[in-house]
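Q: My questions concern the predicted model and sequence given below.
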Amino acid sequence: MARKFLYFIAVCIVLFIVGSIALTIWSREATEIAFVPRGEFVEQEPLAANAYQDPDMWYSRPGLGTADPARYQPAIAETAPDPATREAAPDSPAAEQSLSAGNPLESTGSTAGEAADPQELPEFAVFFVPPTSYIQAGGDWNATLGDPTTDNRARIFLRGLASPFNRADEIWAPKYRQAAAGAFLTDKPEAQQAIDAAYADVSQAFDYFLQSIDADKPIVLAGHSQGASHILRLLREKVANSPLAGRIAAVYAPGWPVSVEHDLPALPFPACAAAGQAQCLLAWSAFSDDGNADMIMRRYEATVGYNGEPRGTGPILCVNPITGGTNGSAPASANLGTLVPDEALAKGELVSGAVPAHCGENGLLYIGDPPELGQGVLPGGNYHVYDIPLFWKNLQEDVIARVKAWASAREA
């Protein structure tokens, strides 16, 4: 159990570093000294053309059974939180504990929790890109394949982040030579080279994914943090202005800021305006109501958008994961289930009505005044680690509704 707890702490550190375009909570100088690789960028050998035919190149893919971390299904809590403690007001109720993406839950298999009738579920395939699980002070610019620490962390991430998509008949999550966490904390040219190298692997995995699924099957694209950034690049470089665009049922890119003014117009799909809408994009970044995101927002404002212009002070895209639409608010009672760990961090369960959500004017998603969650809560009330687990059950239902809407539109 001590080893599992150390993995949990490591996960929190990783996500703290890679957050929404680099969470510059520490001074820039201290951050670069600690985490930005100091050596030269070494160009990686291209993967073999058939590299992703190897099942070992995937964390998740058809055929892995209960060993697939994305197939995790949590149990449902026997009792819900006391309404008096969870819902003082629609926009700012208190919140109960939630599970971080890095929590090392023990899988209970696909039979735990609320089972869905397979006959009522649409067929669809999910391509999910994991966030950064490679962190090493003074290390290389990119992870190597086969590193056990990186792989173990990635599987932990997928248990919390990819599992809401577990009703898909196919989930694919590739291994790739991720950019180091420090690559997102510097403007050095080597950083962009490392990110480009990571994307090259993801792009190759995506090509194999497309070759492996039925040609008419709807696709859901998803990722978190660095993984979300690669998904958004796939949209621009492989999906936009291609026949493939018609097969994308929905895109989930939480944990990576999307500028409404400078990013969204360059993407092939609009923001999701309502629940049940197909062919749209969901993105959000979670903070407590009293959180301080000033440093993050300053960094965001200085970065360049997809249209080549600085993002400036314009808002970040916020699609409320409870309502399924842009902006707006929802009380905790509308949250169908937050993934909550037990005290031993050994297993988790879904707790309904625990966490509210409302989009602020700056585009951040605010979740009321939840209790202190120790190492899982980042400085400034940043709940980046919890972006998906906070709304686990809503997302599980959300993706099914959007795929069904996609199918209905094709039949019309």
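A: Noted; the coordinates are in hand.

Q: Please make it C-alpha for all contacts and neighbour counts, starting now.
A: Will do.

Q: and Leu145, what does it touch?
A: Applying C-alpha atoms under 8 Å, 6 or more residues apart in numbering, we find Leu145 in contact with Lys175, Tyr176, Arg177.

Q: Correction: the previous question concerned Phe16.
A: The neighbourhood of Phe16, defined by C-alpha under 8 Å, 6+ apart, consists of Leu23, Leu378, His384, Val385.

Q: surely Ala274 meets Ile322?
A: No - applying C-alpha atoms under 8 Å as the test, Ala274 and Ile322 come out as separate, 10.4 Å apart.

Q: Put together CSV for the contacts of Phe16, with distance to Ser259 on each row.
A: Formatted as CSV, the contacts of Phe16 follow (distance: C-alpha to C-alpha, whole Å):
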residue, distance to Ser259
Leu23, 17
Leu378, 23
His384, 17
Val385, 21
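
Q: Most neighbours of all the residues you listed, which one?
A: When neighbours are counted by other C-alpha atoms under 10 Å, Val385 leads these with 31 neighbours.

Q: For the lengthiest helix in the chain, buried residues please.
A: Secondary structure of the chain read by DSSP state H shows that its longest helix is helix 189-212. For helix 189-212, the neighbour count (16 or more other C-alpha atoms under 10 Å) marks 190-195, 197-206, 208-209 as buried.

Q: Who are the contact partners of the closest residue to Ala271 other than its chain neighbours?
A: Closest residue in space to Ala271, ignoring its immediate chain neighbours: Leu281 at 4.6 Å, by C-alpha to C-alpha, 6 or more residues apart in numbering. Each residue near Leu281 by C-alpha under 8 Å, 6+ apart is listed here: Ala250, Val251, Tyr252, Ala253, Phe269, Pro270, Ala271, Cys272.

Q: And here is the other one:
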Amino acid sequence: MNTKNIIWIYPLIALLVFSTFCCSCKKDDEPQTDDIATDYSKTAHWLSIPAPIMAVDVFYLYPTCWEKVDSTEPNICNINNPSMLAGATPVFERQATAFETFANVYAPYYRQADAIYTLRLTEEQREVVIGGIPTLDAVAAFDYYIKQFNKGRPFILAGHSQGSNVLIHLLSGYMKENPGVYQRMIAAYVIGYPVTSTYLANNPHLKFAVGPDDTGVIISYNTQAPSVIPPHNPVVSNIVGLVINPITWTRTEAEATTAEGLGSLMPDSVTLKFHPVPQYADARVDVNKGVLICASADSVGLYKFTKPFGMGVYHSFDYPFYYFNIRANAENRVKKFLSK
């Protein structure tokens, strides 16, 4: 897949986030509703349908990859929205490819909510919107994947940002209703969106990871610099989520140094193409803030990419900073699952 212009996907979305805090906007219409899911028997509605040559699968949901260009557009995009289709591919390359060395990665296109629209809503309203059409499509895609593609193989769920928000709904709904499917879930990498203790209390069939080897668990973190204080990370705002360290895969606040990391994917300063960079990112869990702290990243150098979010908000780099650690950990959890 082509990585050209990959770095501009998240800053463009981030600009939408920033604008919600900087300007007054016209009130939106009521949340869009639709009870007809996208038809996932059509290959055009899949970003990735691999040849099933691996013993395990990954079902991946990309983050927000489009934005409204004017007020006449709906708050939730069409499944054939050109901006979303174009944006999903490069994001897949810097996130989902972490799993391609050991798994068949399936990825549907799904209708997404506009970032500005959702961020104007309360947390409760936002969950209703994301739990509507985006989740309707994702559940339909996942159900089709399970019935037509999976063939009983163990699988990993993976997402980022809005994709992770949708996975939260899929985990609380579909997995509860289909315990036999849930038993085949190796892990769920719900990265870039907070998973709270309240959510887990409301869904006792789910559990959060506590170490590098456990299976059937949720894995989540949101990355920022130590200088960022609540609520200046608009991704998490004042929501305190559970966090696991993506280098040590523990939940303690002990710092993992760059020397312990397996490498990152970072953009070239000229071509903006992502390439491996050894020992770039450290990691430390901040339990009180509910975030992952990365102190080693060059917040000034990355500011041209993180500016709309704010200095030191590394949402765009949740996967790239820890790309090779994610790969190694997922491989390890697969081995642990298959050895049961």
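A: Arrived safely, thanks for sending. Please read all numbers here as calculations on a predicted model, not as lab measurements.

Q: Selection in PyMOL covering whichever of the contacts of Leu281 of structure 1 are buried, please.
A: Buried residues within those, by 16+ other C-alpha under 10 Å, are selected in PyMOL with:
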select buried, resi 250+251+252+253+269+271+272
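
Q: Tell me which of the contacts of Leu281 of structure 1 persist in structure 2.
A: For the contacts of Leu281 of structure 1, the aligned pairs still in contact in structure 2 (both residues aligned by TM-score structural alignment, their matches' C-alpha atoms under 8 Å) are Ala250, Val251, Tyr252, Ala253, Phe269, Pro270, Ala271, Cys272.

Q: Just give me the closest of those to Ala2 of structure 1.
A: Distance to Ala2 of structure 1 across these (C-alpha to C-alpha) is lowest for Ala253, with 32.1 Å.

Q: Quick one: map that closest one onto structure 2.
A: With TM-score structural alignment as the criterion, the equivalent of Ala253 of structure 1 in structure 2 is Val190.

Q: From the contact counts, what lies against the strand or helix carrying its match?
A: Take DSSP states H and E as the rule and Val190 of structure 2 turns out to sit in strand 185-191. In terms of contacts (3 or more C-alpha pairs under 8 Å, 6 or more residues apart in numbering; DSSP states H and E), strand 185-191 of structure 2 is packed against strand 155-160, helix 162-172, strand 217-219, helix 323-338.

Q: What mean distance separates the third one from the matching residues in structure 1?
A: Pointing back at strand 217-219 of structure 2 there. Taken over the aligned residues, the distance from strand 217-219 of structure 2 to structure 1 averages 1.1 Å (mean C-alpha distance after the TM-score superposition for structure 1).

Q: Can you give the distance of that strand from its chain's centre?
A: Computed by C-alpha atoms, centre = their mean, to the nearest Å, the chain-centroid distance of strand 217-219 of structure 2 equals 13 Å.

Q: Around the counterpart of Gly353 of structure 1 in structure 2, how many other residues sit close by?
A: Counting by TM-score structural alignment, Gly353 of structure 1 corresponds to Gln279 in structure 2. By other C-alpha under 10 Å, the residues close to Gln279 of structure 2 number 17.

Q: what's the distance between Gln279 of structure 2 and Gly301 of structure 2?
A: Remark: distance between Gln279 of structure 2 and Gly301 of structure 2 (C-alpha to C-alpha, to the nearest Å) = 17 Å.

Q: thinking again about what came up before, if you compare the directions of the strand holding Val190 of structure 2 and helix 162-172, what angle comes out?
A: Relative orientation of strand 185-191 of structure 2 with respect to helix 162-172: 140 degrees, computed using axes from the mean of the first three to the mean of the last three C-alpha atoms, to 10 degrees.

Q: Who are the packing partners of the longest helix of structure 1?
A: strand 125-129, strand 170-174, helix 226-234.

Q: any idea which of these is most buried?
A: strand 125-129 (a mean of 26; mean count of other C-alpha atoms under 10 Å).

Q: So which bit of structure 2 is it matched to?
A: Using TM-score structural alignment, strand 125-129 of structure 1 pairs with 57-61 in structure 2.

Q: so which of the contacts of Leu145 of structure 1 comes closest to Phe165 of structure 1?
A: Lys175 (18.1 Å).

Q: Counterpart of Leu373 of structure 1 over in structure 2?
A: Under TM-score structural alignment, Leu373 of structure 1 pairs with Leu302 in structure 2.

Q: swap in Ala286 of structure 1?
A: In structure 2, Ala286 of structure 1 lands on Thr223 (TM-score structural alignment).

Q: Now that match: closest residue in space, sequence neighbours ignored.
A: Closest to Thr223 of structure 2 by C-alpha to C-alpha, 6+ apart is Leu292, at 4.7 Å.

Q: what's the answer for Val236 of structure 2, then?
A: Leaving aside its sequence neighbours, Val236 of structure 2 sits nearest to Pro194 (C-alpha to C-alpha, 6+ apart; 6.5 Å).

Q: For the one you found, list the residues it contacts.
A: Each residue near Pro194 of structure 2 by C-alpha under 8 Å, 6+ apart is listed here: Ser220, Tyr221, Asn222, Val236, Ile239, Val240, Gly241, Leu242, Gly290.

Q: which of these are also in contact in structure 1?
A: Kept across both, from the contacts of Pro194 of structure 2, using both residues aligned by TM-score structural alignment, their matches' C-alpha under 8 Å: Ser220, Tyr221, Asn222, Gly241, Leu242.

Q: Would you map the strands across the stretch 1-150 of structure 1?
A: Using DSSP state E, counting those that start in this stretch, the strands of the stretch 1-150 of structure 1 run over residues 58-60, 75-76, 125-129.

Q: which two from the kept ones among the contacts of Pro194 of structure 2 end up farthest apart in space?
A: Across the kept ones among the contacts of Pro194 of structure 2, no pair lies farther apart than Asn222 and Leu242, at 9.5 Å, counting by C-alpha to C-alpha.

Q: Quickly note the distance from the nearest residue to Pro356 of structure 1 once chain neighbours are set aside to Leu364 of structure 1.
A: If the residues on either side of it in the chain are set aside, Pro356 of structure 1 comes closest to Ala332, at 3.9 Å by C-alpha to C-alpha, 6+ apart. Distance, Ala332 of structure 1 to Leu364 of structure 1, by C-alpha to C-alpha: 17 Å.

Q: Same question for Leu378 of structure 1.
A: 15 Å.

Q: cool, and Phe128 of structure 1?
A: From Phe128 of structure 1 to Leu364 of structure 1 the distance is 23 Å (C-alpha to C-alpha).
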